[in-house]
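**Student:** Here is the input, now give the coordinates:
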Amino acid sequence: MDTIFALATVPGKSGVAVIRVSGPDALSSCVTFGFEPPAARQAALRRLNHKDRGFLDEALVLVFEDGASFTGEPVVEFQTHGSLAIVNAVLEALKEIPNFRSAEPGEFTRRALANGRLDLTQVEALSDLIDAETEMQRKQALKGFTGRLREKAETWRADLIHAVSLLEATIDFADEEVPVDVSEDVNRLLSGVLKTIDAEVEGFGVAERVRTGFEVAIVGPPNAGKSTLLNALAGRDAAITSEIAGTTRDVIEVRMDLESLPVTFLDTAGLRMTDDTVESIGIQRAMDRAKAADLRVFLKGDGDFGDLEPTEMDIVVQGKADLRADGDGISGLTGAGIQNLVDRVKSVLLSRVASAGLVSHQRQNDVLVEAKTYLEAAMGFVGSGPEHYDLASEELRSAIFTLERLVGRVDVEDVLDKVFSSFCIGK
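**Tutor:** As a prediction, the model looks like this:
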């Protein structure tokens, strides 16, 4: 196997740059720079010298032994000064070592998976952790990275193996002193697994939204103050505002951290009847995005909401409160009512987050839905009597195999390339 290396920190000028080397010959990189590998897990200050380029830099060197590193392989990390010239010189020197090559995106993590240091759910959570922009995303990603979903899958697997053993004992030893009717115990085990899998599947939508971000659409008739409100929320002029109806013709997005919630506010075209072809397209896009949004804020103005009607989960407020004698409603121009609106949006979304499960990726959800199908079929066969226990056993074996795919033990090559393509080179 090749030894791989890469810059593990962000490219560019910085105080410190970390260059990671992993593989069977990783320790020889130290010899290339003119010193013997330091003791494992003890930081050592060393001069990096090259036979042709001379003195490259003074670096802090860390060695991790085989089986005790992130990848599970021997690893050396060089913490150099964060100069582009220094980093490039060190990388060029490593490239000259036989059997050394630059790492591909996500290859360090892929080796960690292959060497049993991480399971596939942890790999996906690690990607989420790197991409996390809000506190809530960080907390959710850490649940997966610390193995919470894997632990739950192991519990499901153990219960299903127990259920299979009960069924097969009845099948294989029907003439001996074993219980013939094991349906009650088997059903109890399967019901418990199904109940917890159902909870994860039901919580998937919200968990995925925490990972990718909620969408809140601002809708209403023309000149209700939608674009001004978006600009006030964003703290900048993200949308063009004017008194001319139809100014906003496309959906304008502003992503923000709403007190730990990842939220994208959408400014949409004013809802009205129009003969303008381009504006009509914008209105249709507004309708489509608003219907797909997690929450809609309806601003009342001079006009109705057309074919888009508020539901009990939506927020309806009066726009342009600064122009009203009673000051009722919300104003993006003066800021009146904005904090109250933000609090209402946050309250609605937080009430949904409470139902979020550990499953936050479509792949994970698809696996659990497939496992559910096998479990429900198995319960049907168990209910049909001992003569169908062999069929129930086969369905349970399929369910167990499917759960193995959840954590990446079997049949994952078709998804690995997609998973690791989102990683940076040094991870």
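**Student:** Please make it C-alpha for all contacts and neighbour counts, starting now.
**Tutor:** Fine.
**Student:** where's residue 349 relative to residue 266, distance?
**Tutor:** Computed as Cα to Cα, to the nearest Å, the residue 349 to residue 266 distance reads 16 Å.
**Student:** neighbour-wise, which of these two wins?
**Tutor:** residue 266 (26 against 18; other Cα atoms under 10 Å).
**Student:** so who does the more buried one touch?
**Tutor:** Residues near residue 266 by Cα atoms under 8 Å, 6 or more residues apart in numbering: 215-218, 230, 251-254.
**Student:** Break down the stretch 101-250 of the chain into its strands, ranges please.
**Tutor:** 214-219 (DSSP state E, counting those that start in this stretch).
**Student:** Now do the helices in it.
**Tutor:** 107-114, 120-131, 135-145, 148-172, 183-202, 204-212, 226-234 (DSSP state H, counting those that start in this stretch).
**Student:** Save these as a markdown table, and put in mean neighbour count and distance to residue 87 too.
**Tutor:** Listed next are the helices of the stretch 101-250 of the chain as a markdown table, based on neighbours: other Cα atoms under 10 Å; distance: least, Cα to Cα, whole Å:
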| stretch | mean neighbour count | distance to residue 87 |
| --- | --- | --- |
| helix 107-114 | 21 | 19 |
| helix 120-131 | 22 | 22 |
| helix 135-145 | 19 | 30 |
| helix 148-172 | 18 | 37 |
| helix 183-202 | 17 | 45 |
| helix 204-212 | 22 | 33 |
| helix 226-234 | 23 | 38 |
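**Student:** Second input sequence below; structure requested for side-by-side comparison:
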Amino acid sequence: MRAGDTIVALSSGATPSGVAVIRLSGPATHAIVEAVAGSVPAPRRLTLRPIGQDSLLDRGLVAWFPAPHSFTGEDCAELQVHGSPAGVRAILKLVTSKGARLAEAGEFTRRAFENGKLDLVEIEGLGDLLEAETEKQRRQALARFEGGLSQRIDAWRDQLLDLRAEIEARLDFSDEGDVSDLPANFGASIATLQDDIGGALASVEHGRIVREGIRVALAGPPNAGKSSLLNALAKSDIAIVTDEAGTTRDVREVPLDINGQLYILLDLAGLRETDSKAEAEGVRRARLAIDQADIVLWLSAPDLPADTSPNHDPRHLRVATKRDLGEVPGADISVSARSGDGLAELLICIERMGQTLATGEPSLLSRERDRLALAGAVEALQAAMRQLPMPELAAESLRQASQALERLVGRLDAERVLDRLFASFCIGK
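**Tutor:** Purely as a prediction, here's the structure:
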């Protein structure tokens, strides 16, 4: 990634397609557009132009976005042409021959960050928005991308700056005789800020569930019908189903959208004692997945020995499978993967249990990086409260709280986070 270059990429996804959007950004954009389209249109107006002066390659819409009023903060342009694979290749070849180079993954967005158009949490929101598969994920990602979290962090930073100015001014002029003590409400102001950030910290788990999904483990003994139920819920033959015990050896994850909330169904190995090393490893992974799951569907069947499931807890739902063969005493719900009986009711039960985990509006905080930054800020504020009798130490703790928030938005130590983040972006974004 080299600063000062003009970059180009197909930004609209794989061809063939009805329309292909080719994006440019950099200092030579104006000259390149003029060379390939004959002239540069008025800013922010789509204008029909022939693409290719010596030899017509296509005819499409051209948009021009002069700096600094563009996505990247640089001169930008877009060519909206027909989504022909051959046509797009020809246009990219022409544009690169005029001085542009092909963009790297996430390079347009990285330039937006470096030019102050987006901060790090907004970029993470953009990445989540591009990958959103459910309505709740879309709403959460869009709110973060639109600056909802950045505005809240800015408000916390402003409060910290006021607190730091209050205490550091007294330290700077401590040798002056007329310097007063800290205001009586200074400690209360720190406590209020700590409570505000702590409340946001408590919502990280809620945000994670929306972003990553509610994990639903299908657990039980071999041949309880876990893989059959997974296939029935996913409406696809994803898992291998046989009458041989121990078919499933690894944890299989299948996403399921239930009314806008993402659920991750986990098909696990049947729980039993075994001499097979491969199956024993599958059982170990199954038990670990059960411990980490948000919801556990404990399956039993009428053609298996009496259920030996663990004591019931709020995460567990006892599901009797193979309803067409008979009933299982003590089950919360009975289903048949073969006939489909009870599946609609089971989805309602899963959704009802999930609603207790993901209630209300999606949280803006959803990443481990969010949790670490806010936990660091809260810890520093707690230290400042204890250190008020020693203003020098309290001032340093307030500075550390500010740095924790600065790291979150990318004003400190951004490079390592950026490298990892942009590696997951698509070319042309």
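**Student:** Please state their TM-score.
**Tutor:** Once the chains are laid over each other, their TM-score by TM-score structural alignment, normalised by the length of structure 1 reads 0.92; 419 aligned residues with a Cα RMSD of 2.1 Å.
**Student:** can you put the helices of the stretch 101-250 of structure 1 in TSV and add distance to residue 307 of structure 1?
**Tutor:** Formatted as TSV, the helices of the stretch 101-250 of structure 1 follow (distance: least, Cα to Cα, whole Å):
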stretch	distance to residue 307 of structure 1
helix 107-114	49
helix 120-131	38
helix 135-145	35
helix 148-172	42
helix 183-202	30
helix 204-212	26
helix 226-234	18
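**Student:** Okay, buried residues for stretch 405-414 of structure 2 please.
**Tutor:** For stretch 405-414 of structure 2, burial by neighbour count (16 or more other Cα atoms under 10 Å) applies to 405-410.
**Student:** what about residue 64 of structure 2, which helix or strand?
**Tutor:** Take DSSP states H and E as the rule and residue 64 of structure 2 turns out to sit in strand 58-65.
**Student:** once aligned to structure 1, how far is the following helix or strand past that strand on average?
**Tutor:** Later in the chain than strand 58-65 of structure 2, the nearest helix or strand by DSSP H and E is strand 76-83. Once superposed with structure 1, the aligned residues differ from strand 76-83 of structure 2 by a mean of 0.6 Å; criterion: mean Cα distance after the TM-score superposition for structure 1.
**Student:** Which residues does strand 76-83 of structure 2 contact?
**Tutor:** Contacts of strand 76-83 of structure 2 (Cα under 8 Å, 6+ apart): 15-26, 29, 33, 58-67, 70, 88.
**Student:** Which parts of the stretch 301-429 of structure 2 are helices?
**Tutor:** 343-355, 368-386, 391-409, 414-422.
**Student:** In structure 1, point out the residues matching the first one.
**Tutor:** Alignment note (TM-score structural alignment): helix 343-355 of structure 2 is matched to residues 338-350 of structure 1.
**Student:** Run through who's touching that stretch.
**Tutor:** Contacts for stretch 338-350 of structure 1 (Cα under 8 Å, 6+ apart): 233, 258, 261, 295, 313, 315, 330-332.
**Student:** if you set the cut-off to 7 Å instead, what comes out?
**Tutor:** Contact with stretch 338-350 of structure 1 is made by residue 330, as judged by Cα atoms under 7 Å, 6 or more residues apart in numbering.
**Student:** Let me see the contact set for the residue positioned nearest the centre of structure 2.
**Tutor:** In structure 2, the C-alpha nearest the mean C-alpha coordinate belongs to residue 128, at 4.1 Å (Cα atoms, centre = their mean). Taking Cα under 7 Å, 6+ apart as the criterion, residue 128 of structure 2 is in contact with residue 141.
**Student:** Can you give me the separation between it and residue 427 of structure 2?
**Tutor:** 16 Å.
**Student:** Could I get the contacting residues of the residue mapped onto residue 369 of structure 1 from structure 2?
**Tutor:** Taking TM-score structural alignment, residue 369 of structure 1 has residue 375 as its aligned residue in structure 2. Residue 375 of structure 2 sits next to residue 201 when contact means Cα under 7 Å, 6+ apart.
**Student:** switch the cut-off to 10 Å
**Tutor:** Contacts for residue 375 of structure 2 (Cα atoms under 10 Å, 6 or more residues apart in numbering) come out as 197-198, 200-202, 369, 381, 401, 404.
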